[in-house]
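**Student:** Dropping the sequence and predicted coords here.
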Amino acid sequence: MTTVPTAPSPPVSPTSVRPAAVARTGLYALLAANAAVVTLLAVQAGFASNALVVIGRFAGLYGALLMAFQLLLVARLPWLDRRIGMDRLTNWHRWTGFGLLWTLVAHLVFITFGYARSSSLDPVSELVDLAETVEGVLRATVATALILVVGAVSARRARRRLAYETWHFIHLYTYAAVVLAFTHQVAVGTTFTASAAATAYWYTLWITAGAALVTGRLLLPLRRNLRHRLRVEAVVPENDQVVSVYITGRHLDRLPARAGQFFLWRFLTRDRWWQANPYSLSAAPDGTRLRLTVKAAGAGSASLRHLRPGTRVFAEGPYGAFTALHRTRPASLLIAGGVGVTPVRALLEEIDGHAVVVHRVAAERDAVLHDELRQLALAKGADLHLVTGPPVPDRLGPRELAALVPDIAERDVFLCGPPPMMTAVLGTLRELGVPARQIHFERFSLAG
């Protein structure tokens, strides 16, 4: 372990407003308000005499609401992403997806059994009859089947066995399910046509959700890339496995990127243009260039070493809530594991107040960007600790971390590194009594 002691810089007052809490509360309130409107409109439309049909219709209405909410969660809107983070939005998307799956299954089952009770047909025959005779029912059945398939491949066990590209391709069928479900609702939804207010509400809901998706996933990335015209400026090897790529372009001072954020980078070469990979900025944006530093972990990341200056770049973002926007305390602790130092190095460049930086690596030769960290620490009055050694025993356990940072409970903690290390350190922070609101971390997790 090596330590660079320095004099602390004067603290600054962090914001008292918690952006993540504001955004979460806003999303919860939005969903609750729409659920109340859906319930009110359904009650005003009246009830069927069959209780099973009534339950089925409510399940279908709440399923339609959850489907629209799903589109909002994966729209990658900057305001939400900067405050909540793509990883947490993706996690919400996943669990909302399972809720959607069960509401749609309940809708299909209760409606089918309800109508079967009123006829002489068994449930299977009733479903076939509805699909053949009622407009939109067949489309709804296909939509439910697609959601079931997507839900099955999104289960953790199945997800671990599938390549990301395969999972993503299957996931795209969700959009087909959305279209089929909407046309079904328009065709046979009694609540949809019960009143002018109900019709206006549902059209407004779907148009708003669709517009958010198109804006965040298509229009905004296209607009930014047309404005900034990103290109590779230089490729600089850091060591045998790590390379830094410098990106330049036009009007980069207008790009709303912050230290700690990442982009989905697509390098427009003949063999890699179709691959988009999430890489963090390894230096705070300065208005003239961007830098990412990547460790070779596969064919895609290894190929970055061979990029030529002038290569066009299509970047989606910036994304991520791993920024100084979420600070709650004047002092900070930045913990990085391995190449997870890249957003931490950028964050140290931007952050104010006294900071302690802990860089955890297996050996000193793995300490990427450590010379830059040392220079930054000296310039900003931060304390820098390089912690080396094998993963076992844990070099960042409660005793070790408390010895390095005695006032750890009084600091914001920013954490980035390999998942096993992050899990271990999060447990350590809880054991040391660091409040959850002071712990900031983000995992790369993409959806839809």
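**Tutor:** It's in. Numbering: from 1, shown residues only.
**Student:** make it CA atoms for all contacts and neighbour counts henceforth
**Tutor:** Fine.
**Student:** Quick one: residues in contact with stretch 6-24.
**Tutor:** 80, 83-84, 325-331, 352-355, 377-378, 380-383 (CA atoms under 8 Å, 6 or more residues apart in numbering).
**Student:** and the comparison structure, right after this:
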Amino acid sequence: MDTTQAPPDTPAPALERAPRGARSRRLWRRAAIGVLWLTSVGVAVLWLAGGGAQELTRLPGGALASMGRMTGLVSANLLLYQVLLMARVPLFERAFGHDVLTRSHRAVGMWSFWLLVAHIVLLVLGYAADSGMQPLLQLWALVWGYPGMLLATAATLLMILVVVTSARRARARIRYESWHLLHLYAYLGVGLAIPHMLWTGTDLRTPLAAGYWWALWIAAVGSIVLWRIVLPVVRSLRHDLRVASVERDGATGVRVHVRGRDLDRLGARAGQFLIWRFLDGPGWMRGHPFSLARSPRRGELVLVARLVGDGTARLRDLRPGVRAIVEGPLGVLTGEARRTRSLLLLGAGSGVVPLLAILDEEPYGWGEATLVTRDSAPEHLLGGEHVRALVEGRGVRHVPLHGPRAGGRSSWLPSDWEGWDGADLVRSLVDVRDVDIYLCGPDAWASAVRHDLFRAGVQPGRIHQESFTS
């Protein structure tokens, strides 16, 4: 455990923390939840206005078809919100944070898919009950005999492709770049599903219903175009973001320095990340999320990435002057949530990077900040030189936890620390009654850390976490 004694002439900087940021985020969250509930109620109203409740009394065909229409409406609503959740809409980003939106995007997508399956099954069974046809023959008749159904069938197949390739086991076998390309077919699926809703959907024939769905489609498409294409390009050109230099970072990392004009007006804060695209040749359109490794107040943007795939490997070959296009800043792992003088920051792998930027930017006295890093080997630590500078120049205590995983109760510790209880280790490092804890790393590791933090007596509101799992 590395510790540094404070020089006698080193004053502790003042910590001024106004609650305005937390209140603002709560207001954004309430507004976002209100929008979600309002539109969900709107879908139910559309179903009722279309005679859905009355149809439930007509057994069995009418009831099955009515439930099929309802599941279809909810599925379409969730599908469009799935697009909106990842469109970088400020309402949702400020309310929930990018990692929460990413998990919600996945959950909403699965619910939308299974409701789509229920929509198809219930409609086929309902129509078959009324017509007296076999269900498979009825399905064939629906696909070939109703307008827009061939396009809807293609949309369903695309959705199946996206769901199958998004399963965790499938993701583990697919390159990130390939998965990202396949995932974009979800947008095509949304587009192909629209015509059959307009041409055959009985719940869209009133002006109110048509107005609602057109407004939601326009909002989804407009949000993608505005916040994921237009604004990133305009901002990046305005700030003239270009690569200044590239260097190795430890045994497995690369560090890229990006400079430009008026970077303070980009609005980035230490702990946040950007979606980066470098205009260096074919493949530049695939964006990659990389955290800021230094405080953006230093006049440049610095990213550090571990070399694990094609997207990160090409960073080594960037040349000075290459233009960068960025989306963001994104994420809520910033000093805005901090309320105490004492800091405990725990990071694993690439999760160490944003924590170093926070230590760059936040005020604290000598010995008031403790950094715990976890890697498979000491040479794999990202930002090693930065860590040493923080220890020597600002009195940060560094606790390196390197080596194979422990097999005991506290699985987030390395095997050399297997005799320690994780909760006892936390209590030995900080006063858990008066500390803000920043946590960043793989989900399984972070979950084990949180478990021990709670056992140590840390209040949930003092833990600030960001997940990198997509």
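**Tutor:** Yep, it's here. Computed from a prediction, not measured in an experiment: that's the story for all the values here.
**Student:** Superposing both, give me the TM-score.
**Tutor:** Here the superposed chains carry a TM-score of 0.89, computed using TM-score structural alignment, normalised by the length of structure 1; 443 aligned residues with a CA RMSD of 2.7 Å.
**Student:** circling back to that earlier point, which of the contacts of stretch 6-24 of structure 1 fall in strands?
**Tutor:** 331, 355, 383 (DSSP state E).
**Student:** Can I get the residues you listed in a markdown table including neighbour count and distance to Arg430 of structure 1?
**Tutor:** Putting those into a markdown table (neighbours: other CA atoms under 10 Å; distance: CA to CA, whole Å) gives the following:
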| residue | neighbour count | distance to Arg430 of structure 1 |
| --- | --- | --- |
| Ala331 | 25 | 18 |
| Ala355 | 25 | 20 |
| Asp383 | 22 | 22 |
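**Student:** Count residues in the vicinity of the alignment partner in structure 1 of Leu303 of structure 2, would you?
**Tutor:** Applying TM-score structural alignment, one finds that Leu303 of structure 2 aligns to Leu292 in structure 1. Number of residues near Leu292 of structure 1 (other CA atoms under 10 Å) recorded here: 20.
**Student:** mind checking the SS state of Leu292 of structure 1?
**Tutor:** Following DSSP: H, G, I helix; E, B strand; the rest coil, we place Leu292 of structure 1 in the strand state.
**Student:** Run through the residues that contact it.
**Tutor:** Counted by CA under 8 Å, 6+ apart, Leu292 of structure 1 has contacts 244-246, 279-283, 342.
**Student:** Let's see that with 7 Å instead.
**Tutor:** 244-246, 279-282 (CA atoms under 7 Å, 6 or more residues apart in numbering).
**Student:** Can you identify each of the helices in the stretch 151-300 of structure 1 by residue range?
**Tutor:** 156-161, 164-171, 173-188, 196-214, 220-228, 299-302 (DSSP state H, counting those that start in this stretch).
**Student:** Which among these is found nearest to His107 of structure 1?
**Tutor:** Taking CA to CA, helix 173-188 is the member of the helices of the stretch 151-300 of structure 1 nearest to His107 of structure 1, at 11.9 Å.
**Student:** so where is that closest one in structure 2?
**Tutor:** So helix 173-188 of structure 1 sits over residues 185-200 in structure 2, by TM-score structural alignment.
**Student:** part of a helix, is Pro11 of structure 1?
**Tutor:** No - per three-state DSSP, Pro11 of structure 1 lies outside any helix segment and is coil.
**Student:** The nearest residue to it once chain neighbours are set aside and His326 of structure 1, how far apart?
**Tutor:** Closest residue to Pro11 of structure 1 apart from its sequence neighbours, by CA to CA, 6 or more residues apart in numbering: Gly353 at 3.9 Å. Using CA to CA, to the nearest Å, Gly353 of structure 1 is found at 14 Å from His326 of structure 1.
**Student:** sorry, back to before: the residue nearest to Pro11 of structure 1: how many residues sit nearby?
**Tutor:** Neighbours of Gly353 of structure 1 (other CA under 10 Å): 18.
**Student:** mind checking how far it is from Asp271 of structure 1?
**Tutor:** 45 Å.
**Student:** do Thr248 of structure 1 as well
**Tutor:** From Thr248 of structure 1 to Asp271 of structure 1 the distance is 22 Å (CA to CA).
**Student:** What's Thr153 of structure 2 aligned with over in structure 1?
**Tutor:** That one, Thr153 of structure 2, aligns with Thr141 by TM-score structural alignment.
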